[in-house]
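Engineer: Test case, fold it:
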Amino acid sequence: MDEGSLLGDCLKQLDWSPDKLAREINRVRPNSISPKAPYGWLKGSTPRGDLPQIVASVLSHHLKETITVAALWPAKATLVGSDGWLRQPWSQEGTWAGLGSFTAGPLRSGLGVLRPLSGQGLIGAAVEWLTTEDEPVIGRPSGETISLQVIDVLVDRVAQLRRIDDVQGGPLVLDWITQDLNWAAHLARNGSYDPAIGQCLHSVLAELAQLAGWLACDLGRNALGQRYLLFGLRAAHTANNRALGANIVSCLSYQAAWGDTHDEALRLIKIARQGIGGTPGGAVHALLATRQARAHAQLGQLDDCARAIDEAAAALAESAADDTTPAWAYWVTPAVLAADAGRAWLELGRPEVAERHLLHGLHLFGDEQPRNRLLHTMSLAKARLRQRDLDGAADATHQALDLRSYLESGRARQRMTGLRDEFKQSDSPLAHDVTEQISAVLAA
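Structural biologist: Here you go, the predicted model:
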C-alpha cells in the first residue's frame, strides 16, 4: 500500500484493505468495480467516470470528515465533479450512483462553488423522466432487514418535517432534512428488502430530496436545490411514483421562474402535467395547474393564465372524492389556489383583481402556513400600491412585518426588498416611514 498517498492514509485510518474499499463502493453502485481495482489506484492509476466522487463520498461517510476528489486525485479533479451521477442512466442503478453523492458531505459542501444548472439541462432531465419507461424495483437480498415498520417510521418522519417547514423553515430544518435523507440513503444501499419495501423506500428518498431541494431553493441556494430535486426525480422514477415526480418537475419550474427564466419555467411545468397523466382531478393536478398559471402570467399570457386558474380550481373541487391524493399534497388547499391566483393577476398587471383573490386566500389561510401568508401579504401590499392605495398598502406591509421571523426565506427577503423599492417611488411621509421600517427589518 502506498503510505504516501491520501487514499492510503484513509484506508490506514479505517483499517481497511483495498478489497474492503471495493466492497463498500459496490454497495453504493453494485458490481461497478473488481475487488482488485483499488490496488491499482494505490499505485497511481485513477478511477474512471464518476467513481472518484463515489470513492470520496464513501471515505467521507466512514471517516466522518470531508474527503474531496481534488485531494485524492488532483489531476482528475478538473475532469470529474459532484455531478457525474446526473449522466447516469434513468434506472435503479443510476439512482444508486446518486446515493453515493448524497450519503456524505462532499457533494453538499462542494455545491457552494458550483453554478446552477442551465435551463436546458433541467429540461433535458425532465424530458428523460417523461420518456423513460418505468421498471420494476429490484430488492436487495443482503444486509440488515428493512421491515414495513421501518418504512412507516420514515413516512411519519417525512410528514413531521413537512409540518415543521410549514412553521419554521430555514437552514436548521434543511440540515435536519438532509440528515434524514442521508439515513434513508444508508438504508437503501446497505439494507435488505423485497421489491415492495424497496419501492416505498425510494419514494421516501424522493420525498426527502424534494423537500430538501425546495428548502434550499427557498433559501437562495439554487445550485444545491436543483441537485436535490434532480436526485429526488430519479428516486421517484425508480419508485414508479409519477405524481411525486411531476411535483418535483413543477418545483424545478417554480425555481426557474424565481430566476426569471420564464420560458423554461413554462416548458417544465407542461412536462410535469404531461407526465402525471390520468384524469385531471385532485390536489396534485390542481397544484400543477396553478403553477402553470403563474408561468403564463409571468409571460403576460392572460387567456392561458386564466384558463389554468380555472383548471386548478376545478381539479381541487374534485379532490374531496379522490382518496388517492398523496399525503404530501395536504397543503394544496383553496387558500393556496386563491392566493396564487392573486399573485398571477398581479403579475398580469391587474392589481384590482389580484387584491380580491389575495384577500380571499389570506382569509382562508387563517393562522396556517405563515410563510405563505408572509409572501402573499406582501403581494397584497404591492397590489394596493399599484392602485395608489397607500394607506392600505402600509397596513398590509405592517401585517407582513409581524411575520418577519419567516424572512429567512430567500424568496421572502427578495419580495420584501422589491416592496420597499416600490414604496420608495412615493415621496409621502407615510411611504418614507414604511421604507425605513422595511429597511430596519431587512438589516436585522
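
Engineer: use CA for all of it now, contacts and neighbours both
Structural biologist: Noted.

Engineer: In the chain, where's the longest helix?
Structural biologist: Looking across the chain with DSSP state H, the single longest helix is helix 195-218.

Engineer: What is the subsequent helix or strand relative to that helix?
Structural biologist: Once the chain leaves helix 195-218, the next helix or strand it forms, by DSSP states H and E, is helix 222-238.

Engineer: Second chain to compare with the first, below:
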Amino acid sequence: MTENTHPLALARSARGMTGPDLAREIRAAAERRGLRSGADRQRVRKWEVAGITPDRESQEYIAEVFGVPLDEVDVKAWPNWLPDAGVIPLAPASTLPALREALRASMDRSRRTVLSAISGTALVTLAGAWATGTWSEATKRAQGKAIDEDFVALLEQTSTQLTTLATQQRQHTGPLLDAYLTTVTDLIAHGRYSPPLGIRLHALAASLSQTVAWHRFDHGLHGEASRFWIAGLHSTYASGDHDMGAAFLSDLAYQASWRDDPRTAARILERALTRTHHPAARSLLQLRLARSLAAQGERRATLRALSAAEHLLSTPTRDPVPGWCSWLSEADLAVDSGQSLNDLGETRRAHQLIEEGQALLPPSRDKTRGVFLAYRAKTHLALGEPDQAAAVATESLELAQRIGAPRCVALVHGLIPHFRGFSTAQGVPELLAKAAA
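Structural biologist: Purely as a prediction, here's the structure:
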C-alpha cells in the first residue's frame, strides 16, 4: 500500500490518530461551539487523498484538534499551516501546539500503540535551534476572560506541593498533575493576561511538563516523556528562561543515554551548554555529558567533563540555584563520576565513589538511593562479589517496590541475568525469587 504523505495524514498519524479518530475530534470541536460538522472517514479521505480543500469552518476545527491558534490558520494556504508531523519547531507561537500535542499523546492509550521516543536526529536538530535561535518573551493576550492573579498563585503553590512530595506519595499524583497542566494550557490559550502573568503561566507550564515527563519516563512511557519535555522546552523558549530550557535538553539527553544512545545525548548536551549560565546547572550538564562520553569510551573527554562538573559545583555565585537542579550535590557528583569510571573500566575506583556518594545522600532522596544501590550492585558483580551484590540489589528492589519507583525496579531486573551464574552464592536465590514474584 502506498504511504499517505499528505500533511494532514502525517500530522494525525504522528498523534496516533486514524481518519475516523480525526473526524470524531472535528465533530467534537464543532459541538463545543454549539454547531455541527459533517466530517466523517470519507470526508477526511477526500482531504488527504483527493486533494479537496476543507472549508473555513472545517479548517478551524482541525486547528483546534491539533492545538494550532486560530490566528495562524491561513485558509488559502492549506495545508501549509498544519503542524509538522515530527518535532514542532521552536517559534513565538509554538508553545500551545507543543503542550497540546503532549497532552493529546497521553490520552486514551487503548486506541493506539504506545508512542515511540522522538528520533535522535530530530532532538539534536531541536537542540541546535534552541542554541542559535532568537528568544522571545511570552506575549500578553487581549482577548478572553481575565485571569485572576490569585488563582495563578494558587496553581503555583499547589503544583509546587505536588511536585515536592516524597516519592512514596508522588506516585499517586499523576492524574492531578495532568489536570493541572491541562488547566494551565487552557489559561494560556484562552485567558487574558499581562506579559508578567503570561511569563508566570509559561513557567508553570514548564515546571508541570517536566514533572509529568519524569513520571512518564519512570513508567517506561518514553514517547510521552519526550513530548512533555519538548513541550516544556517550548514554554521556556517563550518566556526566555535559558537555564530552564537547558534543563529540558538535559532531561532529553538523559533519556537518550538511558535508551543506549549516548552519542545523541552528548550532542544535545554540547548544545545545551552554549546557553546555560548558572554554575550548578552547568555542573549537572557536564556530569551528564561525562556519562555519555564514557559510554562511548572517550576517556580524555570524560575526565575533562568530570573535572568541569566538580569545579562548577563548588563555584560560588550570588544567584539562587535553579529549582530543577537544586538537588545536585556531592553525592550525585561522586556516584555519576563512579558510573563514568566504571564504563571506562576503572571498576574498583568506581565502586569506591559510588559507595561514598550513597553515604552522602540525605534520607529524603529514597528513589535516588534505590538507583545508587542498583549501581553498587553492578560494581559488586564486576568485582566478583555476588553475595554483596545480591544483598545490595535486594535492598534496592525492596525500597523501589515500597515507594513506587518502577525505573529503579527496572534497573535491578536488568541485573538479574548476571546473577544466574552465581545461583549458590549467599542471597542470590532469595533475590531471584523476589525479582520473579
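
Engineer: Now find how far off-centre the longest helix of structure 1 is within its chain.
Structural biologist: The chain centre lies 9 Å from the centre of helix 195-218 of structure 1; the measure is CA atoms, centre = their mean, to the nearest Å.

Engineer: Could you do stretch 232-240 of structure 1 as well?
Structural biologist: That offset, for stretch 232-240 of structure 1, works out to 13 Å (CA atoms, centre = their mean).

Engineer: how far away is Gln296 of structure 2 from Ala117 of structure 2?
Structural biologist: 21 Å (CA to CA, to the nearest Å).

Engineer: My error: substitute Met244 of structure 2 in the last question.
Structural biologist: Taking CA to CA, one finds Met244 of structure 2 at 21 Å from Ala117 of structure 2.

Engineer: neighbour count winner among those two?
Structural biologist: Neighbour totals were compared for Met244 of structure 2 and Ala117, and Met244 leads with 25 against 18 (other CA atoms under 10 Å).

Engineer: Quickly find the element holding the more buried one.
Structural biologist: If you go by DSSP H and E, Met244 of structure 2 is part of helix 242-258.

Engineer: between that helix and helix 195-218, how many degrees?
Structural biologist: Comparing the axes of helix 242-258 of structure 2 and helix 195-218 via axes from the mean of the first three to the mean of the last three CA atoms, to 10 degrees yields an angle of 10 degrees.

Engineer: tell me the centre residue of structure 1?
Structural biologist: For structure 1, Gly213 is the residue whose C-alpha lies nearest the centre (CA atoms, centre = their mean; 2.1 Å).

Engineer: what sits against the nearest residue to it once chain neighbours are set aside?
Structural biologist: Counting by CA to CA, 6 or more residues apart in numbering, Gly213 of structure 1 lies nearest to Gly225, which is 3.9 Å off, once chain neighbours are set aside. Neighbouring residues of Gly225 of structure 1 by CA atoms under 8 Å, 6 or more residues apart in numbering: Ala212, Gly213, Trp214, Leu215, Ala216, Cys217.

Engineer: quick one: Gly225 of structure 1 from Ala393 of structure 1, how far?
Structural biologist: Per CA to CA, Gly225 of structure 1 is found 33 Å from Ala393 of structure 1.

Engineer: One more: Leu86 of structure 1?
Structural biologist: For Leu86 of structure 1, the distance to Ala393 of structure 1 - CA to CA - is 46 Å.

Engineer: between those two, who's got more neighbours?
Structural biologist: Ala393 (26 against 19).

Engineer: how about the more buried one, what's its partner in structure 2?
Structural biologist: In structure 2, the residue paired with Ala393 of structure 1 according to TM-score structural alignment is Ala389.
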